[in-house]
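Peer 1: Sequence first, then the predicted structure, then my questions.
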Amino acid sequence: MTTEDLSQERRDLLETLRTHRHFLRHTVQGLTEEQARTRSTVSELTLGGLVKHVAATESGWLDFVENGPATMAPPEDGDYSVWEDGFRLTDDETLAGVLETYDAVASRCDALVASVDLDHAWPLPAAPWFEPGATRTARRVFTHIVAETAQHSGHADIIREAIDGQRTMG
């Protein structure tokens, strides 16, 4: 199936996802490993950590689209250390490695945007950050991924500018 065979809605979702992914990838282009790990603001965020987080978040939502709420349940023991590690590159990770992971996640997402029933909905798991009894359609998940990517692309742009003056746009 080619992009032209898809509905306009699906083509719009894919184009928007690709645009915001491009901004994030462009922001980290040409960084050294040290720069990818640099905290250039008072925030704990780093450029490598943001790419890793966006990839993991997108992957988690794709698991939800495919398999439902059990994939997103908060840890029963309340240990969020894995979640916290999702915002930073660990010693055994590289920017190139997280970009490779991000590419694989993006390909998976694009395939789902092109193929799943956008109206299929799952209930959200019980968690303090979800409204009790709320559901999410695949369509809403994909728009959330767009928003998440765009938001963190903006964060990345500020961090990059503080490192070496480069800006994504302008």
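Peer 2: Sure thing, it's come through.

Peer 1: alpha carbons only for contacts and neighbour counts from here, please
Peer 2: Noted.

Peer 1: and the helix or strand hosting Tyr102, how far out from the chain's middle?
Peer 2: In the assignment (DSSP states H and E), Tyr102 maps to helix 95-115. With CA atoms, centre = their mean, to the nearest Å as the basis, helix 95-115 stands 9 Å off its chain's centre.

Peer 1: mind checking how far Leu24 is from Leu17?
Peer 2: Distance from Leu24 to Leu17, counting by CA to CA, to the nearest Å: 11 Å.

Peer 1: alright, now check it against this:
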Amino acid sequence: MTPETEAILTALREARRLLLITTTDLKDDQLTERSTVSELTLGGILNHLTRAERVWTQILTDTTGRTPEGMWDTGQYLTPGGATVAGLRTPYEEAARATDEAAGRMRPEAEARLPETPWEPGVVRHWPARRILLHLLQETAQHTGHADIVREAIDGANSTARR
């Protein structure tokens, strides 16, 4: 693994750790609680970020440019029915490990073919692995902040107090 990749993954792991801290001691029924005017819930955030890890890992490792399953699924921000905290945290942690392993095998400048988007059919784009990892870091950090606000509004808990 290059020092650059290790540095990006270290920052990504910290963002993930803060998300998991925010969901520590969360009750299952709090997964679907909307505590702001937004539709975001803690379960929805965990579900979305698990899917993001899986989608970007597939893009990193699949040279065909196939669209990863569920990439454009509008339900990815929802808490799956019957979800439990452990049932959402465990797949998230597994997906994160898979991302780290895939990224560790790649050079930062290695190009990955992105799938076509519904809004630009036929347009082929390539991103270097570093850009994909930085995008995943940005996405994780952004939603970790959302989760912290949602959690604090639910029961006063936040990641700062739990560190």
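Peer 2: Nice, I can see it. Keep in mind that this is a model prediction, so the values were computed, not measured.

Peer 1: so where do the helices sit in the second structure?
Peer 2: Assigned helices in the second structure, in chain order: 3-22, 42-61, 85-104, 129-155, 159-162 (criterion: DSSP state H).

Peer 1: Show me the one of the ones you listed that comes nearest Leu31 of the second structure.
Peer 2: With CA to CA, the closest approach to Leu31 of the second structure among the helices of the second structure belongs to helix 42-61: 4.4 Å.

Peer 1: counting contacts, what elements does the closest one pack onto?
Peer 2: Packing contacts for helix 42-61 of the second structure, counted by 3 or more CA pairs under 8 Å, 6 or more residues apart in numbering; DSSP states H and E, involve helix 85-104, strand 111-114, helix 129-155.

Peer 1: Now tabulate these in JSON lines and tack on distance to Glu39 of the second structure and mean neighbour count.
Peer 2: Below are those laid out as JSON lines (distance: least, CA to CA, whole Å; neighbours: other CA atoms under 10 Å):
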{"stretch": "helix 85-104", "distance to Glu39 of the second structure": "18", "mean neighbour count": "17"}
{"stretch": "strand 111-114", "distance to Glu39 of the second structure": "28", "mean neighbour count": "20"}
{"stretch": "helix 129-155", "distance to Glu39 of the second structure": "10", "mean neighbour count": "19"}
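
Peer 1: would JSON lines of these with distance to Ala52 of the second structure be doable?
Peer 2: Below are these laid out as JSON lines (distance: least, CA to CA, whole Å):
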{"stretch": "helix 85-104", "distance to Ala52 of the second structure": "9"}
{"stretch": "strand 111-114", "distance to Ala52 of the second structure": "14"}
{"stretch": "helix 129-155", "distance to Ala52 of the second structure": "7"}
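
Peer 1: Can you tell me how far the spatially most central residue of the second structure is from Gly43 of the second structure?
Peer 2: Closest to where the C-alpha atoms of the second structure average out (CA atoms, centre = their mean) is Leu49, at 2.6 Å. Per CA to CA, Leu49 of the second structure is found 10 Å from Gly43 of the second structure.

Peer 1: same question, Ala153 of the second structure
Peer 2: 15 Å.

Peer 1: What of Ser159 of the second structure?
Peer 2: 16 Å.

Peer 1: out of those two, which sits in the more crowded spot?
Peer 2: More crowded of Ser159 of the second structure and Gly43, by other CA atoms under 10 Å: Gly43, with 27 against 21.
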